[in-house]
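**Student:** what's the 3D shape of this:
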Amino acid sequence: METLEETELCFPQLLNTSCTRSKVPQFETLFTYIVLSSVSLLTVSLNLLVVISISHFKKLHTPTNLLLLSLAVSDFFVGLLMLFQIIFIDGCWFLGDLMCILYQYLLYIITSASVGTMVLISVDRYVAICDPLHYSTKITQKTVKIWVCLCWIYSVIYPGLNLKDNLKQPGRYNSCFGECVVLLNYVMGIVDLIFSFIVPIILIVLLYMRVFVVAVSQARVMRSHIAAVRLQGSMKVTAKKSELKAARTLGVVVVVFIMCLCPYYCVSLTGLASKDTMFNASSAVFVLCLFYLNSCINPMIYAFFYPWFRKSVKFIVTLKILTSNSHEANIL
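**Tutor:** Predicted coordinates:
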């Protein structure tokens, strides 16, 4: 009986004041460890490649790539913070109340910055396709740097306001030792849902719908022009490919974003789970995995689609990046 009690308590020496471990089958726990560890490693690796590529090569210092750099930085830290959730997988938090609230606060900051940067990327693409003649004057490196700074400042201040009670007294909502609970009141929870998910998803969908319509329209105009000059034979296929590529790329961006974030926020809205207790149920683990998976997929859909990324990865893997003047290499 004593052995059973020790295996079920987070802190056996504290007896009645200790939290109990979640009773999860060993296979399920091992599987979850492997999946989350793999996603964490992949997220960190992919985003680190993007950060090194854009930071190192001078040719990649463009407004759009600065936004990709901001996104990669935030997603890189999301991958690192996943390690804390892996530690918390059995329902026991061993790092103390202060680390609990700091972890939650950092996660809020980084996730908010990631979502905000995705909105900025959609604005950048909207101007580039819908108003290409004025793009170079409206979207400059200085403008983008200001956007990114404001995005990160907002991402630091907003979560601080949401978590101010928790920051003042870490662990105030814990009912036992080994628990990591962060609570928002109902009003703040609704506000967080609106500004962290509903508003960004509406902006991204609306902007990308407009971009898609303009891109398809331009492709059709090009196809008509090609037909007029009697080059339909070889160029018509190119026009069709352009339409399909625009539809596929923009569709992936919107659908993946919705698929990864919508389930998590739907669960949060109904109050069936929260960020601190998400790992206590197998169904909730799946929801949170999707939430984190977005940070892993971002470098794939924003960077892997660019040829320069594949070239820069070759430079990094073959260590050519260590040679003198490698930052001047033309990898475009």
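**Student:** use CA for all of it now, contacts and neighbours both
**Tutor:** Fine.
**Student:** which residues in the stretch 101-250 of the chain form helices?
**Tutor:** Assigned by DSSP state H, counting those that start in this stretch, the helices in the stretch 101-250 of the chain fall at 135-138, 141-162, 164-168, 186-193, 199-228, 232-270.
**Student:** Could you dump those into CSV and include distance to residue 114 and mean neighbour count?
**Tutor:** Below are the helices of the stretch 101-250 of the chain laid out as CSV (distance: least, Cα to Cα, whole Å; neighbours: other Cα atoms under 10 Å):
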stretch, distance to residue 114, mean neighbour count
helix 135-138, 23, 13
helix 141-162, 9, 16
helix 164-168, 22, 16
helix 186-193, 15, 14
helix 199-228, 11, 17
helix 232-270, 11, 16
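**Student:** Which among those helices is found nearest to residue 20?
**Tutor:** helix 164-168 (22.7 Å; Cα to Cα).
**Student:** so residue 214 sits right up against residue 129, yeah?
**Tutor:** Yes: counting by Cα atoms under 8 Å, residue 214 touches residue 129, with 7.1 Å between them.
**Student:** Before we compare anything, build this one as well:
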Amino acid sequence: MQTSEEAELCFPQLLNISCKKHIRPQSEAMLIYIVLSSISLLTVVLNLLVIISISHFRQLHTPTNLLLLSLAVSDFLVGLLVMPFQILLTEPCWLLGDLVCALHYFINFMIICASVVNMVLISVDRYVAICDPLHYPTKITTERVQICVFLCWGLSVFYSVALLYDNLKQPGKYNSCYGECVINIIGAVDLIFSFVIPISAIIILYVRVFVVAVSQARAMRSHITAVTLKRSETVTAKKSEIKAARTIGVIVAVFLMCYCPYYCVSLSGYELVMGSSTEVVMGFLVFFNSCLNPMLYAFFYPWFRKSVKLIVTLEILQPHSCGANIM
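**Tutor:** Predicted structure coming up:
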């Protein structure tokens, strides 16, 4: 028979080193599991649709869409690998061991870092498209974007290893008891490289894009310039680029709203303990961005709605479906 003290422990057989359970009411725990599991599943399904769409249809093989594809891959991995383990962190005890805990945070930081770098690359792409449209086709090529995406993921792996080196070298080093999943990182380093530098770059680029886009929109509404056929085609191209910049701008804005609260807590001087309830909740707000991105694509991009229809109806299994006109 277990004593009441043993029943409150994560590992009753390890009486002296086991953590105590912090049990939630069953109704509250069930609600958390259902909501978070639904978000995780929705994130996987929606981003898988984005990945299939851009990969399958040749019309979508543009430099900008390759960056969106890379972002969708990171969002897909968030739903598939990060969110399920984050749900487990809401449990009273961590039962998967110290190594799995360290690997979870490594994958977590790697994917989040890749998402942030992808957003910077997308901002650079829109900056060049709006501010230097004549040189855009020569500066932003498919080959260069592929290299940038490869470097993005390589940098993310390197950064995560460097940030979590002690935790990976000796898993469980910072746990106060057995049944915890806690890591220790240099918060100032993560704050600067994961938030301050990339977010500053994104904001500066988009302020510049916004200013140029507004001036171009005003110029297009002007009736001073005589309208020729060639001029009309140029105006149409500029409208397309401005619309694309506006769409990406909304995606960037949502990205900032999801990421800022987590890092603003660090900026306020509050110590956010990795694995604490506050950290788990703030972390899920960051991960929720991965679910929102494909929803924004569905709202703003007609090609995504058309491609989803072809995927759901299995028309992509037909021969030559990759050449379908979905723009």
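**Student:** picking that back up, TSV please, covering the helices of the stretch 101-250 of the first structure and showing distance to residue 332 of the first structure.
**Tutor:** What follows is the helices of the stretch 101-250 of the first structure, written out as TSV (distance: least, Cα to Cα, whole Å):
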stretch	distance to residue 332 of the first structure
helix 135-138	19
helix 141-162	18
helix 164-168	46
helix 186-193	40
helix 199-228	23
helix 232-270	20
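**Student:** Nearest to residue 43 of the first structure, out of those?
**Tutor:** For residue 43 of the first structure, the closest of the helices of the stretch 101-250 of the first structure is helix 232-270, at 14.3 Å, according to Cα to Cα.
**Student:** what's the offset of the closest one from the middle of its chain?
**Tutor:** Relative to its chain's centre, helix 232-270 of the first structure lies at 17 Å (Cα atoms, centre = their mean, to the nearest Å).
**Student:** ok, and what's touching the helix or strand following that helix?
**Tutor:** Next along the chain after helix 232-270 of the first structure, taking DSSP states H and E as the criterion, comes helix 282-302. Contacts of helix 282-302 of the first structure from elsewhere in the structure, counted by Cα atoms under 8 Å, 6 or more residues apart in numbering, are 36, 39-40, 42-44, 46-47, 50, 68, 71-72, 75-76, 78-79, 82, 114, 249, 252-253, 256-257, 259-261, 263-264, 273, 278-279.
**Student:** Buried residues, helix 282-302 of the first structure. List them.
**Tutor:** 284-285, 287-299, 302 (16 or more other Cα atoms under 10 Å).
**Student:** now the angle from that helix to helix 232-270?
**Tutor:** Between the direction of helix 282-302 of the first structure and that of helix 232-270, the angle (axes from the mean of the first three to the mean of the last three Cα atoms, to 10 degrees) works out to 150 degrees.
**Student:** related to what we said a few turns ago, just the buried residues of helix 282-302 of the first structure now: which is nearest residue 121 of the first structure?
**Tutor:** Within the set of the buried residues of helix 282-302 of the first structure, residue 302 lies nearest residue 121 of the first structure; the separation is 9.5 Å, counting by Cα to Cα.
**Student:** How much space separates that closest one from residue 118 of the first structure?
**Tutor:** Going from residue 302 of the first structure to residue 118 of the first structure by Cα to Cα, to the nearest Å gives 10 Å.
**Student:** Report how many residues lie close to the aligned residue in the first structure for residue 170 of the second structure.
**Tutor:** Using TM-score structural alignment as the criterion, residue 170 of the second structure maps onto residue 169 of the first structure. Around residue 169 of the first structure sit 12 other residues, with neighbours defined as other Cα atoms under 10 Å.
**Student:** For residue 102 of the first structure, see how far away residue 169 of the first structure is.
**Tutor:** Spatial separation of residue 169 of the first structure from residue 102 of the first structure under the definition Cα to Cα is 12 Å.
**Student:** now do residue 272 of the first structure
**Tutor:** Distance, residue 272 of the first structure to residue 102 of the first structure, using Cα to Cα: 24 Å.
**Student:** Who has more neighbours out of the two?
**Tutor:** When neighbours are counted by other Cα under 10 Å, residue 272 of the first structure and residue 102 differ, and residue 102 comes out ahead with 14 against 11.
**Student:** show me what contacts residue 256 of the first structure?
**Tutor:** residue 294.
**Student:** What residue in the second structure is paired with it?
**Tutor:** Matched across to the second structure, residue 256 of the first structure falls on residue 254, judged by TM-score structural alignment.
**Student:** Kindly provide the distance from that match to residue 183 of the second structure.
**Tutor:** In terms of Cα to Cα, residue 254 of the second structure sits 28 Å off from residue 183 of the second structure.
**Student:** before we move on, what about residue 75 of the second structure?
**Tutor:** 23 Å.
**Student:** ok, these two, which is more surrounded?
**Tutor:** Between residue 75 of the second structure and residue 183, counted using other Cα under 10 Å, the more crowded position is residue 75 (29 against 21).
**Student:** measure stretch 134-148 of the first structure end to end?
**Tutor:** One end of stretch 134-148 of the first structure to the other measures 21 Å (Cα to Cα).
**Student:** which other residues reach it?
**Tutor:** Judged by Cα under 8 Å, 6+ apart, the contacts made with stretch 134-148 of the first structure from elsewhere in the structure are 62-63, 66-67, 70, 117, 120, 124, 127-128.
**Student:** which bit of the second structure covers it?
**Tutor:** Stretch 134-148 of the first structure lines up with residues 135-149 of the second structure when matched by TM-score structural alignment.
**Student:** Read off where stretch 305-325 of the second structure ends up in the first structure.
**Tutor:** The alignment of stretch 305-325 of the second structure onto the first structure (TM-score structural alignment) covers residues 310-330.
**Student:** just stretch 106-126 of the second structure next, same as before
**Tutor:** Using TM-score structural alignment, the partner range for stretch 106-126 of the second structure is residues 105-125.
**Student:** Contacts for stretch 223-241 of the first structure next, please.
**Tutor:** With contact meaning Cα under 8 Å, 6+ apart, stretch 223-241 of the first structure is reached by 219-220, 222.
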